[in-house]
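Visitor: Sequence first, predicted coordinates after that:
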Amino acid sequence: MRKFLASIAVSLLITGCTFPGVHKIDIPQGNVVTQEMVDQLKPGMTRNQVRYIMGTPLVTDTFSPDRWDYIYSQQKGGEERTQKNLSLFFSDNSLQRISGDYRPGGAAQ
């Protein structure tokens, strides 16, 4: 009887996180980037102006200091993880080009 109860207790502990109705948390990571933030970016802006709008980039490459990468991933309550990227390219301390999953003016489209 004791072995039976112990095996039930162990199986409940192992499967404890898979019971239906158990709350699973959202896991956001990286820089939060919104379309409204990207819409404010204009070519020719200085690095300080871009940093004011976007915040400090998550990734700054020491071999390519004129490129800033903003990476945001989120996993909502046990669903698949989604990730969005935004890369900003500078030349002579001014914003030249934007690439990634966001486009300026995308909110109006």
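Guide: Arrived safely. Residues are numbered from 1 along each chain as shown.
Visitor: make it CA atoms for all contacts and neighbour counts henceforth
Guide: Fine.
Visitor: residue closest to the middle of the protein?
Guide: Nearest to the geometric centre of the chain sits Tyr72, at 1.3 Å (CA atoms, centre = their mean).
Visitor: Go ahead and confirm that residue touches Pro28.
Guide: Yes. Between Tyr72 and Pro28 there is a contact under CA atoms under 8 Å: 7.5 Å.
Visitor: residue contacts, the residue nearest to Leu58 when sequence neighbours are not counted?
Guide: Closest residue to Leu58 apart from its sequence neighbours, by CA to CA, 6 or more residues apart in numbering: Tyr70 at 5.5 Å. Counting by CA atoms under 8 Å, 6 or more residues apart in numbering, Tyr70 touches 30-31, 33, 57-59, 85-87.
Visitor: and those, which are buried?
Guide: Buried members of the contacts of Tyr70, scored by 16 or more other CA atoms under 10 Å, are 30-31, 33, 57, 85-87.
Visitor: which parts of the lengthiest strand in the chain are buried?
Guide: In the chain, assigned by DSSP state E, the strand with the most residues is strand 64-75. Across strand 64-75, burial judged by 16+ other CA under 10 Å covers 66-75.
Visitor: before we go on, here's another structure to hold up against the first:
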Amino acid sequence: MRFSKYLIVATLTTVFLSGCSFFEYIIYRPDINQGNYMTETETSKLQVGQTKQQVLYIMGTPMLKSAFGDNVWYYVLRENPHHGHVNQTTYTLTFNNSDVLIDIKSDTLPHN
């Protein structure tokens, strides 16, 4: 009888000391998306040779512009699902001096 009391106390102590990690998947966490919301449809419309106005129409306002001029635009989408890994996609668009798109680069960060 005495052993069962210690077993119950030890079990309850373990549950309480584990904190919220025991209930982690029961607790609701919203998806957190930050940056430029980009879909596959929008990014597939990007083509070398488009003007800045055309890119603005397709993608919207860039998240960042180059500090050394207005010829490099960065579109960043960071997705943090409620119980998953963080995903980050970055599009780097480079324009020439005539405001024509000359390069499109896409980078995806690996999962943390």
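Guide: Now that the structure is in, tell me what you want to look at. Keep in mind the model is a prediction, meaning the values are calculated, not measured.
Visitor: want to throw the buried ones among the contacts of Tyr70 of structure 1 into a markdown table with secondary structure and distance to Thr15 of structure 1?
Guide: Below are the buried ones among the contacts of Tyr70 of structure 1 laid out as a markdown table (DSSP: H, G, I helix; E, B strand; the rest coil; distance: CA to CA, whole Å):
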| residue | secondary structure | distance to Thr15 of structure 1 |
| --- | --- | --- |
| Gly30 | strand | 31 |
| Asn31 | coil | 34 |
| Val33 | coil | 36 |
| Pro57 | coil | 40 |
| Asn85 | strand | 36 |
| Leu86 | strand | 39 |
| Ser87 | strand | 42 |
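Visitor: Specify which member of these is nearest to Val50 of structure 1.
Guide: Pro57 (9.9 Å; CA to CA).
Visitor: Walking through structure 2, point out its helices one by one.
Guide: 2-17, 40-44, 52-59 (DSSP state H).
Visitor: For the aligned residue in structure 1 for Leu64 of structure 2, list the residues it contacts.
Guide: Alignment note (TM-score structural alignment): Leu64 of structure 2 maps to Val59 of structure 1. Applying CA under 8 Å, 6+ apart to Val59 of structure 1 gives the contacts 68-71.
Visitor: Report how many residues lie close to the nearest residue to Phe95 of structure 2 once chain neighbours are set aside.
Guide: Residue nearest to Phe95 of structure 2 in three dimensions, not counting chain neighbours: Leu101, with 4.4 Å by CA to CA, 6+ apart. If you count neighbours by other CA atoms under 10 Å, Leu101 of structure 2 ends up with 22.
Visitor: quick one: Leu101 of structure 2 and Val48 of structure 2, what's the gap?
Guide: According to CA to CA, to the nearest Å, Leu101 of structure 2 stands 5 Å off from Val48 of structure 2.
Visitor: ok, now Pro30 of structure 2?
Guide: To Val48 of structure 2, Pro30 of structure 2 is 37 Å away according to CA to CA.
Visitor: Kindly report the same for Tyr91 of structure 2.
Guide: 13 Å.
Visitor: Could you tell me which residues touch both of those two?
Guide: Ile104.
Visitor: which residues does Val76 of structure 2 contact?
Guide: Counted by CA under 8 Å, 6+ apart, Val76 of structure 2 has contacts 35-36, 63, 88-91.
Visitor: Tell me the residue in structure 1 aligned with it.
Guide: That one, Val76 of structure 2, aligns with Ile71 by TM-score structural alignment.
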